[in-house]
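**Q** Predicted coordinates and the sequence they were generated for:
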Amino acid sequence: MIMALASTDWLMAAGWRQGLFIHCIGDDAPMPLPFNVQDPPDCYQARDVAYIRAAAALCIITLLTDVVATLFTGLGLRSKDHRTKYKYYRVAVYIMVLSLISILIALVIYPVCFAAELNEGNRTVWEFGWAYGVGWGAAIFLFGGVVLLLCDKESEEIYYKERKIVHDSDSRA
């Protein structure tokens, strides 16, 4: 998520790269520039558009909640008591689901809202860059983390619910 947040390669066109916080204009950028921008070639703060700000905020929420969920998962792994472990895992799952929902909303609103302003883009070819793909990768890994935590929680329950009682047999000679 840090790479996706820091990159300017969410959306790309000829001479134009746009990230969540910065957009860059290349030296060879054909004129007119997209979205009526009149700046010389360099990198600038991202355009003040609601969907870019919303996607950035949701990605930051994803990063922070993922860190917290990872902390709770670590505490659960460290715990020896199965009840405490279950509580940590349950909290981690809820937080990871919140993180997953946040990144999915960000990854959907970004292209949908961009498509609404596509006519102002002044470019015929637009591509989503590798940073947008990293966001989808993070969503896939978050989903996998939720599934694995749910599976591990159930295996712990099975382990502690099954007990084997061994009786000493009186077959001593």
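**A** Nice, thanks for sending it over.
**Q** use CA for all of it now, contacts and neighbours both
**A** Fine.
**Q** my guess is residue 97 contacts residue 146, does it?
**A** Yes. Assessed by C-alpha atoms under 8 Å, residue 97 is found in contact with residue 146 at 7.0 Å.
**Q** the strands in the chain, which residues?
**A** Remark: strands assigned in the chain by DSSP state E are 11-13, 16-18, 22-25, 42-45, 127-128.
**Q** which of these sits most buried?
**A** Mean neighbour count (mean count of other C-alpha atoms under 10 Å) peaks for strand 16-18 among the strands of the chain, with a mean of 23.
**Q** How far off centre is it?
**A** 21 Å (C-alpha atoms, centre = their mean, to the nearest Å).
**Q** any chance of the strands of the chain in TSV, plus distance to residue 154?
**A** Shown next, in TSV, are the strands of the chain (distance: least, C-alpha to C-alpha, whole Å):
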stretch	distance to residue 154
strand 11-13	41
strand 16-18	43
strand 22-25	44
strand 42-45	47
strand 127-128	39
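**Q** Tell me which of those lies nearest to residue 83.
**A** Closest approach to residue 83 among those (C-alpha to C-alpha): strand 127-128, 44.9 Å.
**Q** Counting by contacts, list what that closest one packs against.
**A** Other elements packing on strand 127-128 under the criterion 3 or more C-alpha pairs under 8 Å, 6 or more residues apart in numbering; DSSP states H and E are strand 11-13.
**Q** any idea how far residue 54 is from residue 134?
**A** Distance, residue 54 to residue 134, using C-alpha to C-alpha, to the nearest Å: 18 Å.
**Q** ok, now residue 10?
**A** Applying C-alpha to C-alpha to residue 10 and residue 134 gives a distance of 9 Å.
**Q** One more: residue 26?
**A** Distance from residue 26 to residue 134, by C-alpha to C-alpha: 23 Å.
**Q** also this one, for the comparison:
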Amino acid sequence: MFKCGLAFPRCKWILPLLLLLAIIFDIIALAASSGWVDSKYHYASLWEQFRGRDPSWESTSLMEYGWAKATAALLIIGCILLIICFILSIFALCKEQSGLLRVIGIILFVAVLFQFIALIVYPVNFTKTLIKNGNYEYSWSYGFGWGATILMIGCGIFFCCLPKYEDELYGQAKPIYIYG
């Protein structure tokens, strides 16, 4: 006989691991010195931009612009909320506090809102303010910001749905097997 079932107690640590992965993605997006915008003679990060050619690149700070400060602040707030959710998820799953699960989901959705706004504000204002002409690509570290945001959306949905499966999650229900 083939016996298959979902072991919730073993799988409950997947969500904190996904939150940890989102934290890593957020830190990469925040700390990358290049990679948000790339072109042949111009590249930029969240914090500064570089113009010129090899070997002499002229560096200027993007923190002179209000939209760049707002983008950085929103991403940092989103990252802090994500770290708080990670800590709360470990506490909720270790101590079997199912009341915290929906709270974690709601906090994640607030963090997603902050990050989503930041990831839209940056390219719109960067393009309008700093791009004069040429081909520009939003690159790898900008993509890491979107990756963290997408992971946070998925984890938020799961954290909001987990209280429905509280007995299965904490191993208090009998597993249901599929026989084939």
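**A** Perfect, thanks for sending it. Values in this document were obtained by computation on a predicted structure and should not be read as measured data.
**Q** follow-up on the earlier one: identify the contacts common to residue 10 and residue 134 of structure 1.
**A** Both residue 10 of structure 1 and residue 134 are contacted by residue 4, under the criterion C-alpha atoms under 8 Å, 6 or more residues apart in numbering.
**Q** ok, those two, which is more surrounded?
**A** Neighbour count, other C-alpha atoms under 10 Å: between residue 10 of structure 1 and residue 134, residue 10 has more, with 24 against 17.
**Q** How many neighbouring residues does residue 101 of structure 2 have?
**A** 23.
**Q** For the residue nearest the centre of structure 2, which non-adjacent residue is spatially closest?
**A** For structure 2, the residue nearest the mean C-alpha position is residue 148 (2.2 Å; C-alpha atoms, centre = their mean). Closest residue in space to residue 148 of structure 2, ignoring its immediate chain neighbours: residue 22 at 4.4 Å, by C-alpha to C-alpha, 6 or more residues apart in numbering.
**Q** what number of residues lie near whichever residue in structure 2 pairs up with residue 109 of structure 1?
**A** Residue correspondence to structure 2 (TM-score structural alignment): residue 109 of structure 1 is matched to residue 121. Residue 121 of structure 2 has 15 neighbouring residues, counting by other C-alpha under 10 Å.
**Q** What residues does residue 121 of structure 2 make contact with?
**A** 67, 71.
**Q** next one: residue 135 of structure 2
**A** Going by C-alpha under 8 Å, 6+ apart, residue 135 of structure 2 touches residue 39.
**Q** Look up how far residue 87 of structure 2 lies from it.
**A** Residue 135 of structure 2 is 42 Å from residue 87 of structure 2, by C-alpha to C-alpha.
**Q** again, but for residue 79 of structure 2
**A** Counting by C-alpha to C-alpha, the gap from residue 79 of structure 2 to residue 87 of structure 2 is 13 Å.
**Q** who's more crowded, the two?
**A** Between residue 79 of structure 2 and residue 87, counted using other C-alpha under 10 Å, the more crowded position is residue 79 (25 against 15).
**Q** Just give me the match in structure 1 for the more buried one.
**A** Aligning on TM-score structural alignment places residue 79 of structure 2 opposite residue 63 in structure 1.
**Q** Now that match: closest residue in space that isn't a chain neighbour?
**A** Per C-alpha to C-alpha, 6+ apart, closest to residue 63 of structure 1 is residue 1, 6.1 Å.
**Q** Same question for residue 40 of structure 1.
**A** In space, residue 40 of structure 1 is closest to residue 25, 7.3 Å off (C-alpha to C-alpha, 6+ apart).
**Q** from what I can see the one you found touches residue 46, true?
**A** No. Distance between residue 25 of structure 1 and residue 46: 11.4 Å, which falls outside the contact criterion (C-alpha under 8 Å).
**Q** Which parts of structure 1 are helices?
**A** Secondary structure of structure 1 (DSSP state H): helices at 2-6, 50-78, 82-116, 130-161.
**Q** Output those as CSV; include the columns distance to residue 14 of structure 1.
**A** Below are the helices of structure 1 laid out as CSV (distance: least, C-alpha to C-alpha, whole Å):
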stretch, distance to residue 14 of structure 1
helix 2-6, 21
helix 50-78, 20
helix 82-116, 16
helix 130-161, 16
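**Q** Tell me who's in contact with the residue mapped onto residue 139 of structure 2 from structure 1.
**A** Under the alignment (TM-score structural alignment), residue 139 of structure 2 pairs with residue 129 in structure 1. For residue 129 of structure 1, the contacting residues are 9, 10, 11, 12, by C-alpha under 8 Å, 6+ apart.
**Q** can we see that at 6 Å?
**A** Residues near residue 129 of structure 1 by C-alpha atoms under 6 Å, 6 or more residues apart in numbering: 9, 10, 11.
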